[in-house]
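A.B. asks: pasting a predicted model and its sequence here:
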Amino acid sequence: MDNILETQRLAHEVIERLEEASVQQFLTDSKTYRGRLQNEHTIDRYLTRLDKESQTLIDLYEDKDGQRQKAIDTLSKPAISLDEFYEQLDQIKEHHQKYPNEPIEAPEFEFMRTSNQHDNGEEEENDDMEEDDGKLKTGGGEENLGRYVDLNSLHGEYLNLKGVDRLDYIPYLDRFDRFADIKVYPVNLKSSNDYRLYLDHLHNYLHGFFRRAKPLEDVASLEQQAKLEFEEKWNGNDGGNDQTKAEDATGLFCKACQKLFTKQTVFDAHLKGKKHLKVQEKLDQENSSTNGSDNQDGLNKMDRRKQTAWMEALITAYMKTLDNIRTESKANVERKQALTDRERTHEQDQEDIEIEDESDEDDDEDRIYNPLKLPLGWDGKPIPYWLYKLHGLGVEYPCEICGNYVYMGRKAFDKHFQEWRHAHGMRCLGLPNSRQFHEITKIDDAYALNEKLKNQSVKTDVKAENMEEYEDDEGNVFNKKTYEDLKRQGII
């Protein structure tokens, strides 16, 4: 039944349900990367649906056709006539005759079913649709569910561009967004159609990567901010960019040959070359032969330059946000290059197995019942309570030298005296981490023991010095110190 007020009320209810479902999904703590990514895509679907329902509600409130106001006027009448009552009754009967036994489902059940699809395995039917929409890839691949960027195909396109630096894949990952570097992207390349097509492919990939790997990223705001900065920079440079401005400032850039020279002597010598004279003559003929269409061609050329520069600025803005992923992607490529073919195959098979078993492992972890907060064993489950009591894991052993760190159980306490934290604390106190300081946890006790050990060492040295006896030629007996003093003076 088409009732505009009921449709409006239902839209309000759906919006409230979507807000609540988004909050609940956001509070869901997944222990795996794949689970967190699925939660983000679920929240993204909720927010997209919420935006759509909100727009529908706005259109209903605008009431361009007057249906809403008419329905309100009908309800505002003092009493409904019998004709209007029977008319509404006929509409209800007609609807139920047309849709007999129509199931009624509350809106909250829809969102509960959506959030539980990951657990029941019902999401397989929607995988292809989500992959077509650029949201979630269930397979492995170089991206590995959005952990890394995969620019292998774009690297191939880059190598096919004329005059570019022949970069390997890892240097390309590091420098592909440095559009002002004339070694990576020469000036004469910027006006070619192949370069514009390459920029379009690069932009489309990065934009789709945001949808796949970062669905909750506000890409629209990022693009809007990049647009404002680009317009300000473009207008400030009078329709140029930093690269062309720097080239004009050097005075070593030949516009006819579209080439930048590093030395004045080389630049002057090339002006007399046959190739330059031929290109310059052709350029002069084109400038002299054109008429009033020059202005239009110049505007079109400026528009193409601006569009190219905007795509470069937008890709640069994307990569500022994805800088961490770029670093991790380079590290992953370097790691994979060190693997053999057998190790790569084994790693890919292992990733596929982990993806299949990950949801089951999450369910097992969520079902762990541990009210006593017992430590987890090697199998990821709490250890038995009798073992917990046997090892005294409930007894606390604080250590002031370790910064009041508390060790649970005697075994961990005895072991910590040879670990880095205690050794660092003793080093900060200027004390040796020797066997004598074992069981000492108070700073004052450690200093007191150190003084005691020093005194014992002095007494031992003095006693050893006095016990040692020396005899001269006449049979006189002296201790070591006296004997050495007399011998040094030549008395004996």
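C.D. replies: Right, received. Where do you want to start?
A.B. asks: make it CA atoms for all contacts and neighbour counts henceforth
C.D. replies: Fine.
A.B. asks: what packs against the one helix or strand residue 55 maps to?
C.D. replies: Residue 55 is part of helix 33-62 when elements are defined by DSSP states H and E. Judged by 3 or more CA pairs under 8 Å, 6 or more residues apart in numbering; DSSP states H and E, helix 33-62 is in contact with helix 4-27.
A.B. asks: quick one: contacts of the helix it packs on?
C.D. replies: For helix 4-27, contacts defined as CA atoms under 8 Å, 6 or more residues apart in numbering pick out 39-40, 42-43, 46-47, 49-50, 53-54, 56-57, 60, 67-68, 71, 107-108, 111-112, 115.
A.B. asks: A further structure is provided below for comparison with the first:
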Amino acid sequence: MSTLESQRYALEDLDRLEKAIADRFLEPARTHRDKISEEHEIASFLNRIQHQSNYLLDSFEDGNEERAREIANLHGGETTNQFDEFYKQLKSIKDFHRRYPNQPVENLEENYRKKRKTDDDTSDLDAIDTMFTGEEALGKYFDLIAFHERYVNLRGVTHVSYVQYLDIFDKFEQLSRTPKDDEYFKYISDLSAYLEGFLKRTRPLDDPEGSIAKIEESFNEEWENKKFKQNGTAVNHKPNGPNGEGIYCDACEKMFEKQTVYDGHLSGKKHKKNFELKQQGGVNGASSIAANFKERAISLREFEITKLAEILGEVREETKINVERKSALTLRERQLEMEALERQELGGDDEDGGGEQEDDGKIYNPLKLPIGWDGKPIPFWLWKLHGLGVEYPCEICGNFVYMGRKAFDKHFMEARHVHGLRCLGIQNSALFREITSIQDALALWEKIKKERRAQESLREQAVEVEDDEGNVMSEKVYNDLKKQGLL
């Protein structure tokens, strides 16, 4: 194929690609499955457009002057004119079709036609099915079950449920006592790779590669600007504490919430010994460079996980809701739910079984009722029976509003409420059930501390001692007088 013909084919291909993308935007997808499939199709079309555009730019530069020679031949030479060259090329085309009369003609329009579910070729649909696991539900939810198992098996980690893990998998201050060994690095590397892959699979049109590149650039800037401070003894790039601040001792691999505690730790024998060992290990230079490289790699993975969790925050919330909802379902209800989802995804185009709800791809829910196991809003009488319309705000949880008495009663032992109490300096959260006001919680805590001090004072006065002169007094008074030499 000549250079001019290749350029003409590329330009024609660009027109077809633009029309195919426009057709998909003009006819919105009816189901979530169709939406994901179309987004991946459009992403492949955009990659094709970029490839063809790069080819055209290179060919128009005409580095080997092949295009200029073809244009000169079309204009004719000294002995021939442009018509002679035109009929010469026409004759070669006719000879080719005369030799191969039954040569099939490629239908270029068919390559970019929007596929229907009735088509025989379902390879693209099968690709979408194999792209996600069953737990991910075509990209609606996370599938972090395997990572949860690896997390609870790390050293120095307390056991948490899967729902709690969804809240804290990007909170690395929880892992301050976990050694940063190869197992930990493999865990955060795989988790970061999963989140990157999930972003690419669910949002192919949002430039996921560009978002990941921006995260790496942001990390490099912070690392170079000494926001990740490294002075041989402290690394301040791991926040902790209620205010999001903390100091990390790199020599002892331990986190401290307050500066005073950290200053006292520096004078300890254990810290000095660990610091000397770390300095001796870095004398050769190679071990110091390796340690710095490993620390930077770990910090990069943790930074990526934190930022990707922010980007995919909506998916995380939906995953938590779905896990909590599934935990209340029976095996039969789960099977019915899976069958309903399969019918919804595979039979969304049926003329006799869809109705207005399936045609629009949306659920008519003007009262904003919760979604039941069958994917439809629960009945209004059931919503009213369980009091799901009653709001229960909690000031300790940051004025978070819980819908329904069941969710309100359950939240007192959840991480958000316990963390709010700890921020107020309250340790025993079991005694503060049904208390949602910060002022009431502080008043009760002061009362509890006064009662404890009174009980301690009573215990001290319960033991009575008699001196040589027969005077009876408490043991505390007796010891004080004896120390002063009055007895």
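C.D. replies: Everything's here; your move. On a predicted model such as this, the values are computed, not experimentally measured, just so you know.
A.B. asks: once they're superposed, tell me the TM-score.
C.D. replies: Once superposed, the chains reach a TM-score of 0.61 (TM-score structural alignment, normalised by the length of structure 2), with 350 aligned residues with a CA RMSD of 4.0 Å.
A.B. asks: re the thing from before, filter the contacts of helix 4-27 of structure 1 down to just the buried residues.
C.D. replies: 39-40, 42-43, 46-47, 50, 53-54, 57, 60, 68, 111, 115 (16 or more other CA atoms under 10 Å).
A.B. asks: which one of those sits closest to residue 362 of structure 1?
C.D. replies: Distance to residue 362 of structure 1, by CA to CA, is smallest for residue 39 among those, at 13.5 Å.
A.B. asks: check the buried ones among the contacts of helix 4-27 of structure 1 and tell me the two furthest apart.
C.D. replies: Largest separation among these by CA to CA: 39 and 68, giving 37.8 Å.
A.B. asks: buried ones in the helix or strand where residue 87 of structure 2 lies?
C.D. replies: Assigned by DSSP H and E, residue 87 of structure 2 belongs to helix 82-99. By neighbour count on 16+ other CA under 10 Å, the buried set for helix 82-99 of structure 2 is residue 85.
A.B. asks: quick one: it to structure 1 mean distance?
C.D. replies: Overlaying structure 1 shows helix 82-99 of structure 2 at a mean distance of 7.1 Å from the equivalent residues (mean CA distance after the TM-score superposition for structure 1).
A.B. asks: for that helix, packing partners?
C.D. replies: Secondary-structure packing of helix 82-99 of structure 2 (3+ CA pairs under 8 Å, 6+ apart): helix 66-75.
A.B. asks: just the buried positions in the helix it packs on, please.
C.D. replies: Residues of helix 66-75 of structure 2 classed as buried: 67, 74 (neighbour count, 16+ other CA under 10 Å).
A.B. asks: and that helix, which stretch of structure 1?
C.D. replies: The aligned range for helix 66-75 of structure 2 in structure 1 is 67-76, by TM-score structural alignment.
A.B. asks: tell me how far that stretch lies from the chain's centre.
C.D. replies: 52 Å (CA atoms, centre = their mean, to the nearest Å).
A.B. asks: who's in contact with it?
C.D. replies: With contacts defined as CA under 8 Å, 6+ apart, stretch 67-76 of structure 1 is touched by 4-5, 60-61, 63.
A.B. asks: and with 7 Å instead?
C.D. replies: Identification of contacts with stretch 67-76 of structure 1 by CA atoms under 7 Å, 6 or more residues apart in numbering yields 4-5.
A.B. asks: now do the strands in the stretch 201-350 of structure 1.
C.D. replies: Along the stretch 201-350 of structure 1, counting by DSSP state E, counting those that start in this stretch, strands occupy 253-254, 259-260.
A.B. asks: residue 174 of structure 1 is nearest to which of the ones you listed?
C.D. replies: Among the strands of the stretch 201-350 of structure 1, strand 259-260 sits nearest to residue 174 of structure 1 (CA to CA), with 23.6 Å.
A.B. asks: tell me which other helices or strands that closest one touches.
C.D. replies: Judged by 3 or more CA pairs under 7 Å, 6 or more residues apart in numbering; DSSP states H and E, the packing partners of strand 259-260 of structure 1 are strand 253-254.
A.B. asks: map residue 331 of structure 1 onto structure 2.
C.D. replies: Aligned by TM-score structural alignment, residue 331 of structure 1 pairs with residue 321 of structure 2.
A.B. asks: how near is residue 159 of structure 1 to residue 55 of structure 1?
C.D. replies: Counting by CA to CA, to the nearest Å, the separation of residue 159 of structure 1 from residue 55 of structure 1 is 46 Å.
A.B. asks: could you measure residue 101 of structure 2 against residue 91 of structure 2, distance?
C.D. replies: As judged by CA to CA, residue 101 of structure 2 and residue 91 of structure 2 stand 15 Å apart.
A.B. asks: name the element the closest residue to residue 152 of structure 2 other than its chain neighbours belongs to?
C.D. replies: Counting by CA to CA, 6 or more residues apart in numbering, residue 152 of structure 2 lies nearest to residue 159, which is 5.5 Å off, once chain neighbours are set aside. Using DSSP H and E, residue 159 of structure 2 maps to neither a helix nor a strand.
A.B. asks: gap between residue 159 of structure 2 and residue 49 of structure 2?
C.D. replies: To residue 49 of structure 2, residue 159 of structure 2 is 50 Å away according to CA to CA.
A.B. asks: now residue 154 of structure 1: which helix or strand?
C.D. replies: Residue 154 of structure 1 belongs to helix 152-159 when elements are defined using DSSP H and E.
A.B. asks: what span of structure 2 lines up against the helix or strand following that helix?
C.D. replies: For helix 152-159 of structure 1, the following helix or strand on the C-terminal side (DSSP H and E) is helix 169-175. On structure 2, the counterpart of helix 169-175 of structure 1 by TM-score structural alignment is residues 162-168.
A.B. asks: so what touches that stretch?
C.D. replies: With contacts defined as CA under 7 Å, 6+ apart, stretch 162-168 of structure 2 is touched by 148, 316, 320.
A.B. asks: pull out the buried residues from that stretch.
C.D. replies: Judged by neighbour count (16+ other CA under 10 Å), stretch 162-168 of structure 2 contains these buried residues: 162, 165-166.
A.B. asks: and what of stretch 28-43 of structure 1?
C.D. replies: Here stretch 28-43 of structure 1 shows 34-35, 37-43 as buried, counting by 16+ other CA under 10 Å.
A.B. asks: again with stretch 166-181 of structure 2
C.D. replies: By 16+ other CA under 10 Å, the buried positions in stretch 166-181 of structure 2 come out as 166, 169-170, 172-173, 175-176, 178.
A.B. asks: in JSON lines, list these along with secondary structure and distance to residue 464 of structure 2.
C.D. replies: Below are those laid out as JSON lines (DSSP: H, G, I helix; E, B strand; the rest coil; distance: CA to CA, whole Å):
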{"residue": "166", "secondary structure": "helix", "distance to residue 464 of structure 2": "56"}
{"residue": "169", "secondary structure": "coil", "distance to residue 464 of structure 2": "56"}
{"residue": "170", "secondary structure": "coil", "distance to residue 464 of structure 2": "57"}
{"residue": "172", "secondary structure": "helix", "distance to residue 464 of structure 2": "53"}
{"residue": "173", "secondary structure": "helix", "distance to residue 464 of structure 2": "49"}
{"residue": "175", "secondary structure": "helix", "distance to residue 464 of structure 2": "50"}
{"residue": "176", "secondary structure": "coil", "distance to residue 464 of structure 2": "48"}
{"residue": "178", "secondary structure": "coil", "distance to residue 464 of structure 2": "50"}
